[in-house]
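Visitor: Everything below, folded, please.
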Amino acid sequence: MIKNSKKIFITIFVLVFQLNASALLLAKDPKQIPSFRIRNLSG
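Guide: Sure thing, here's the model as predicted:
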């Protein structure tokens, strides 16, 4: 159970980090956001 909770915690952390990164990009250069999102969705 400890390993599973660690995986869940890491997954949530990565998702939050990605949201923060996209927010920073949005603040810096709005033109970069669409390509950034497409890259994220495609993997």
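Visitor: going forward, measure contacts and count neighbours with C-alpha atoms only.
Guide: Noted.
Visitor: which ones are touching residue 36?
Guide: Residue 36 sits next to residue 22 when contact means C-alpha atoms under 8 Å, 6 or more residues apart in numbering.
Visitor: From residue 2, how far out is it?
Guide: 34 Å (C-alpha to C-alpha, to the nearest Å).
Visitor: and this one, so I can compare the two:
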Amino acid sequence: MYLTSIATDTVNLIFILCIQHIFILLYHFSSLATTAVKDHC
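Guide: A predicted model of the protein is given here:
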């Protein structure tokens, strides 16, 4: 029982970290895109 809860916590942690990482990447990408568009126009 204890091992399954540890595994669940680990999976949840990895999932949360991945989601945060994706959001950070999207945020950086959108700001890069905006600057590129501003420079281009």
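Visitor: Give me the neighbour count for the counterpart of residue 29 of structure 2 in structure 1.
Guide: Residue pairing (TM-score structural alignment): residue 29 of structure 2 is matched to residue 21 of structure 1. Per other C-alpha atoms under 10 Å, the neighbour tally for residue 21 of structure 1 reads 12.
Visitor: Now do the SS call for residue 21 of structure 1.
Guide: Under the three-state scheme (DSSP: H, G, I helix; E, B strand; the rest coil), residue 21 of structure 1 adopts helix.
Visitor: For residue 28 of structure 1, see how far away it is.
Guide: Counting by C-alpha to C-alpha, the gap from residue 21 of structure 1 to residue 28 of structure 1 is 11 Å.
Visitor: now do residue 34 of structure 1
Guide: Taking C-alpha to C-alpha, one finds residue 34 of structure 1 at 13 Å from residue 28 of structure 1.
Visitor: and if you look at residue 40 of structure 1?
Guide: Plainly put, residue 40 of structure 1 is 18 Å away from residue 28 of structure 1 if you go by C-alpha to C-alpha.
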